[in-house]
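> Predicted model, plus sequence, below.
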Amino acid sequence: MSFFSPFFRNPITDLTGPLVSAQTGLRCADFEMRLMNCYEAYGYPKGMEVCQAYYDDFKECCTREKQMTRVQLIQNERERQAKPEYEKPPAMHAF
């Protein structure tokens, strides 16, 4: 994810700027603010390595990748444990 400012600023870019951020939603707004405050404190190039933990938290909040992986693993385990064990079928031409 890259954060950038527009090439030139005008009232239209000021109005449409928040559409690209996570500040409009309630779920990830705090994570994005912590990340932006860290980038502002260290600068973007140095902040890429210093603020990696904030970036990972923000990315997880937006994508929920770890959460969805965990949910899928739990569902797979439930299916595995709920399957009844059947007897082996008879050998071919055993009748």
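Structure's in. What do you need?
> going forward, measure contacts and count neighbours with C-alpha atoms only.
Noted.
> Which residue, other than its chain neighbours, is closest to Met48?
Among residues not flanking Met48 along the chain, Tyr39 sits closest, at 7.7 Å (CA to CA, 6 or more residues apart in numbering).
> can you count the residues close to that neighbour?
19 (other CA atoms under 10 Å).
> how far away is the most centrally placed residue in the chain from Leu15?
Closest residue to the average C-alpha location of the chain: Thr63 at 2.3 Å, with CA atoms, centre = their mean. In this view, Thr63 and Leu15 are 25 Å apart by CA to CA, to the nearest Å.
> Next up, a structure to set beside the first:
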Amino acid sequence: MASSPFLKTPLTDLTGCVINHQHYDKCGEFEMNMMDCLEAYGLDRGKKKCADLIADFQECAGMRKQMLRYNAMRLERHRQYLTGEVPKSKHYAEPPRTDAY
């Protein structure tokens, strides 16, 4: 989330927007919605009013839930392999066909 600089100068106005997600197709819309909401309510009230938009943007940028889901699936497959539910030849999923892409 953006924060205001300690000392505001014309230089900080020019370089304040250098780091953002607008160049990435995936998170640009989430960031714009979050920043529009924060601009409308201000930073202090916006943290409460825009909590859902902030959470959506943070999930898009950080992929926390996606990585937790991936890790849980990997651990489950490994557990099945160790307990013998899956044969040794099927420990990993079959790769896609060569011409599948």
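That came through, no problem. From a predicted model like this one, the values you see are computed outputs, not experimental measurements.
> And the helices in structure 2?
Here structure 2 has its helices, by DSSP state H, at 10-15, 28-41, 43-49, 51-62, 64-83.
> Following superposition onto structure 1, what is the mean distance for the last one?
On superposition with structure 1, the average gap between helix 64-83 of structure 2 and its aligned counterparts reaches 0.9 Å (mean CA distance after the TM-score superposition for structure 1).
> and if you look at the second one?
On superposition with structure 1, the average gap between helix 28-41 of structure 2 and its aligned counterparts reaches 0.7 Å (mean CA distance after the TM-score superposition for structure 1).
> So the nearest residue to Glu31 of structure 2 once chain neighbours are set aside versus Leu82 of structure 2, what's the distance?
The spatial neighbour of Glu31 of structure 2 that comes closest, neighbours along the chain excluded (CA to CA, 6+ apart), is Phe57 at 5.9 Å. Per CA to CA, Phe57 of structure 2 is found 38 Å from Leu82 of structure 2.
> Tyr55 of structure 1 corresponds to which position in structure 2?
Tyr55 of structure 1 maps onto Ile54 in structure 2 when the alignment is built from TM-score structural alignment.
> contacting residues for its match?
34, 47 (CA atoms under 8 Å, 6 or more residues apart in numbering).
> Which one's more surrounded, Phe57 and Leu82 of structure 2?
Shown here are Phe57 of structure 2 and Leu82; by other CA under 10 Å, Phe57 has more neighbours (22 against 13).
> and Phe31 of structure 1, how many neighbours?
Other residues close to Phe31 of structure 1 by other CA under 10 Å number 21.
> measure it to Tyr55 of structure 1 for me?
On the measure of CA to CA, Phe31 of structure 1 and Tyr55 of structure 1 end up 8 Å apart.
> same question, Cys61 of structure 1
Distance from Cys61 of structure 1 to Tyr55 of structure 1, by CA to CA: 10 Å.
> Please apply the same query to Gln72 of structure 1.
Taking CA to CA, one finds Gln72 of structure 1 at 24 Å from Tyr55 of structure 1.
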